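Chemist: My questions are about this predicted structure, shown below with the sequence.
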Amino acid sequence: MSMSTPTSQPLGVAVIGHSFMGKAHSNAWRNVGAFYPEAPPARQAVLVGRDPLRTKEAAARYGWAEAATSWESVLERDDVHVVDICTPGESHHDIAVAALAAGKHVLVEKPLSNTVAESESMTRAAAEAATRGVHSMVGFNYRRVPALALARQLVEQGRIGEVRQVRASYLQDWLTDPTAPMTWRLRRESAGSGALGDLASHVIDQVQHITASTVTGVNGRLHTFVAERDGDAGREAVTVDDAAWATCVLSSGAIASIEVSRVAAGRKNGLSLEVFGSEGSLSFDLERLNELGVHEEHGEHAGLRRVLVTEESHPYLQAWWPPGHVLGWDATFTMQAADFLGAIAADRAPSPSFAEGLAVQRVLAAVEQSARHLGTCVDVPAEDPLEGGRA
């Protein structure tokens, strides 16, 4: 156990933010003990938000013992051991760095922050905190989708041979309507970027994680289809992208094609991934998240088949339902919470780490740089955040 972790009492958790992600994370903390009784027990200590009444109402709905409006005050509490940050990206750095300095284990929603510089600072703070037994993780929850975890295993085992190509997209349609109102996600100062940071961060993490390689260069394009939207004070300029495209060179020599959009009519939450190797291929669609398409060129199972990833032998399924009883999107956050608690208890580095979040942030920045120069190829630096030199 770390120096900041009690040996017998439940770990007190504070979630910062109670909107979409705060609700998803609250659901995970409420249920993690039921599905993962072997994980260290967690206590829903406090939910933090800016509006006192809304935060109090959300805390009561989501099972929190208390509500608070100051994240700074939460860091002073001895009964809070885990800080889970579900706020817009503009505040990730300050909350995370302060929480780590206070000896709190930290989980941060993706993307790690809005800028490479902030992500580098957070990664340095995480590395220093780790020397004190204080752990941190970035919330790329799709790593916990059993079908995607199985895809990584199959690639590791060489079942599809040498990976040559990856096609990945994440398409949503909630901004298709030009009358949809302005939100914080459409302002660069609060969100950092648009579909790029919101959706491509997930895609890039999956590409790098499943192929066990890194993006070394990109050609990227960004586009904003609706330049203005109605805000509280009238018409307001949209300062982030609606859609993004990138062609990525991987350290393995493979090529990945990435497309993300929040104006793709008819797609609600369509994260799609295809991995093509010399001996087969894999395919996945989040809108059918319990299925993995597996094609093998040779052997006993040659051909294309649908694998229903609900067997007890599949990744993460031991804690859930009998075969064929499918899981939902919300379960990934419960698995994430269990993984984080297990890492804290074992005093081991959780994954994805802040360093892995920084690696994604560097790719996002390279896509933006390429887009500013009309698709010119931009190298992705592989600098060690602790040394400032080449890794």
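Modeler: Yes, it's here. What you see is a predicted model, and the numbers here were worked out from it, not measured in a lab.
Chemist: Going by C-alpha atoms from here, please, whenever you check contacts or count neighbours.
Modeler: Will do.
Chemist: in stretch 131-138, what's buried?
Modeler: Using 16 or more other Cα atoms under 10 Å as the test for burial, stretch 131-138 gives 133-138.
Chemist: Can I get those residues in JSON lines including secondary structure?
Modeler: JSON lines is the format used below for the buried residues of stretch 131-138 (DSSP: H, G, I helix; E, B strand; the rest coil):
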{"residue": "Gly133", "secondary structure": "coil"}
{"residue": "Val134", "secondary structure": "coil"}
{"residue": "His135", "secondary structure": "coil"}
{"residue": "Ser136", "secondary structure": "strand"}
{"residue": "Met137", "secondary structure": "strand"}
{"residue": "Val138", "secondary structure": "strand"}
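Chemist: and here's the other structure:
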Amino acid sequence: MVGYGFMGAAHSHAWRTAHRFFDLPLTPVLHSIAGRTDSSVRAAAERYGFASATTRWQDLVEDPQIDLIDICTPGDTHLEIATAALAAGKHVLREKPLANSVEESEQMARAAQQSREAGSLTMCGFSYRRTPALAYARRLVADGAVGEIRQIRANYLQDWLSDADAPMTWRLDKDKAGSGALGDIGAHVIDLAQWVSGQHIAEVSGTLETMVPTRPAAGTAEGLGGRGDTSGERQQVTVDDVALFTARFASGTLGSFEATRMAQGRKNAMRLEINGSKGSLSFDFERMNELQFYDATAPEGRQGFTRILTTEPEHPYAEAWWPTGHGLGYEHTFTHEIADLVRAIGEGTEPSPSFEEALQVQRVLAAVESSSDHGSSWQRIDTQENTR
């Protein structure tokens, strides 16, 4: 693993756990972890369960005992590490978004395609796909439960940066993060809207806004919203705090999207609603074990949203865990992700989401940025899928 912060902790837990609850063809071994600071990475190795630590990610790529590289670093490092790992014949898991630009994402997708022919597999970590309720929603849509999709709305609401004096973090630096709320959390709802509906976004019209243009320079602050020690100096924020955009899918379906870290009181409200000719589906991650389903074909007087508690053995992933009614948490999405990846490697099948799928999301992100830069004009995502 490269990186040991927030995502490093989540991924490490999943690597330790997946084979204990799922019947997998291979057993993960946590061999080595890399990070910039020697003392910190060694402490992370001890805490997360890795056998060794290094300050050179190249050591992991060069080690013949290592089969897979898990990249949990800021976006500006993704291309170099991933392409080196693939060239060395490693499997690669990398956190979303794929990279900080379409060009870098295209390079990674090409490298993944070439490496696939040599047996190296890749996956991009859109972990929310592994929420049982959302995986079940995708199944219901595919089965025709909502009929023809007419409208999609998706938003991701957080408030951890709503305090104007919260310190600067790498997530607010465009050179490191690529974009702000749009790429950090908006990427998730873009991916989910496309994945659950089975449709690609074809064009967008959007607006990006930086609500707090400067923030105190961080001292020892780490993690999401950590304050730490701060100085009197304020640094320039170079990414968006709020992203709003309208989308038209390749099928003609309309969608509305919002990503913000300014929504006071909303801690992790990642929401998706799909309206169709026969009904609707609605989900909010703050109630992650529930899916709301509206059946418009029910008799009059009996219509209304039904709460489905997605903890039954029939629901995706739920059978591996606890008795019915005992809910899962955020960490389980990563465990499911690792289980799916290890199973794909063991069986020699293609993991999903692939780098190519993640590239489609990156193209949407870039189109929203371009639209905002050009007065919210409509921008088309020119891909082979949308052309068809």
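Modeler: Structure received. These figures come from a predicted structure and were not determined experimentally.
Chemist: What is the neighbour count of Trp321 of structure 1?
Modeler: Per other Cα atoms under 10 Å, the neighbour tally for Trp321 of structure 1 reads 14.
Chemist: so who does it touch?
Modeler: Residues in contact with Trp321 of structure 1 (Cα atoms under 8 Å, 6 or more residues apart in numbering) are Thr310.
Chemist: Phe276 of structure 1 now?
Modeler: With Cα under 8 Å, 6+ apart, Phe276 of structure 1 has these contacts: 160, 163-166, 282.
Chemist: Out of the residues you listed, who's the most crowded?
Modeler: Highest neighbour count within the contacts of Phe276 of structure 1, by other Cα under 10 Å: Leu282, with 25 neighbours.
Chemist: separation between that one and Thr55 of structure 1?
Modeler: Distance of Leu282 of structure 1 to Thr55 of structure 1, given as Cα to Cα, to the nearest Å: 43 Å.
Chemist: Leaving out the residues flanking it, which one is nearest to the residue nearest the centre of structure 2?
Modeler: Central residue of structure 2 (Cα atoms, centre = their mean): Phe126, 3.2 Å from the mean position. Spatial nearest neighbour of Phe126 of structure 2, excluding adjacent residues (Cα to Cα, 6 or more residues apart in numbering): Lys96 at 6.1 Å.
Chemist: counterpart of that neighbour in structure 1?
Modeler: By TM-score structural alignment, Lys96 of structure 2 lines up with Lys110 in structure 1.
Chemist: now do Arg150 of structure 2
Modeler: By TM-score structural alignment, Arg150 of structure 2 lines up with Arg164 in structure 1.
Chemist: could you say which helix or strand contains its match?
Modeler: Arg164 of structure 1 is part of strand 163-171 when elements are defined by DSSP states H and E.
Chemist: quick one: the following helix or strand past that strand aligns where in structure 2?
Modeler: Moving toward the C-terminus from strand 163-171 of structure 1, the next helix or strand (DSSP H and E) is helix 188-191. Here helix 188-191 of structure 1 aligns to structure 2 at residues 174-177, judged by TM-score structural alignment.
Chemist: Is Ser257 of structure 1 in a helix, a strand, or coil?
Modeler: At Ser257 of structure 1 the chain is in strand, as set by three-state DSSP.
Chemist: In this structure it contacts Cys248, no?
Modeler: Yes: contact criterion Cα atoms under 8 Å: Ser257 of structure 1 and Cys248 qualify, at 6.3 Å.
Chemist: Of these two, give the one with the bigger neighbour count.
Modeler: Per other Cα under 10 Å, whichever of Ser257 of structure 1 and Cys248 has more neighbours is Cys248, with 27 against 19.
Chemist: buried stuff in the helix or strand where the more buried one lies?
Modeler: Cys248 of structure 1 is part of strand 243-250 when elements are defined by DSSP H and E. By neighbour count on 16+ other Cα under 10 Å, the buried set for strand 243-250 of structure 1 is 243-250.
Chemist: for it, packing partners?
Modeler: The contact analysis (3 or more Cα pairs under 8 Å, 6 or more residues apart in numbering; DSSP states H and E) places strand 243-250 of structure 1 against strand 215-223, strand 255-261.
Chemist: what do you get if the cut-off is 10 Å, keeping everything else the same?
Modeler: With contacts defined as 3 or more Cα pairs under 10 Å, 6 or more residues apart in numbering; DSSP states H and E, the packing partners of strand 243-250 of structure 1 are strand 163-171, helix 195, helix 201-211, strand 215-223, strand 255-261, helix 354-372, strand 378-379.
Chemist: follow-up on the earlier one: quick check: the match of Arg150 of structure 2 vs Ser281 of structure 1, distance?
Modeler: 10 Å.
Chemist: where do the contact lists of those two overlap?
Modeler: Val275 (Cα atoms under 10 Å, 6 or more residues apart in numbering).
Chemist: ok now do the aligned partner of the residue nearest to the centre of structure 2 in structure 1, which residues does it touch?
Modeler: Aligned against structure 1 by TM-score structural alignment, Phe126 of structure 2 finds its counterpart in Phe140. Counting by Cα under 10 Å, 6+ apart, Phe140 of structure 1 touches 108-112, 201-203, 205-206, 332-333, 336, 351-353, 357.
Chemist: any idea what Glu290 of structure 2 aligns with in structure 1?
Modeler: When structure 1 is aligned by TM-score structural alignment, Glu290 of structure 2 is paired with Glu291.
Chemist: Nearest residue to that match in space, ignoring adjacent ones along the chain?
Modeler: Leu308 (4.8 Å).
Chemist: What is the neighbour count of that neighbour?
Modeler: Close neighbours of Leu308 of structure 1, defined as other Cα under 10 Å, add up to 18.
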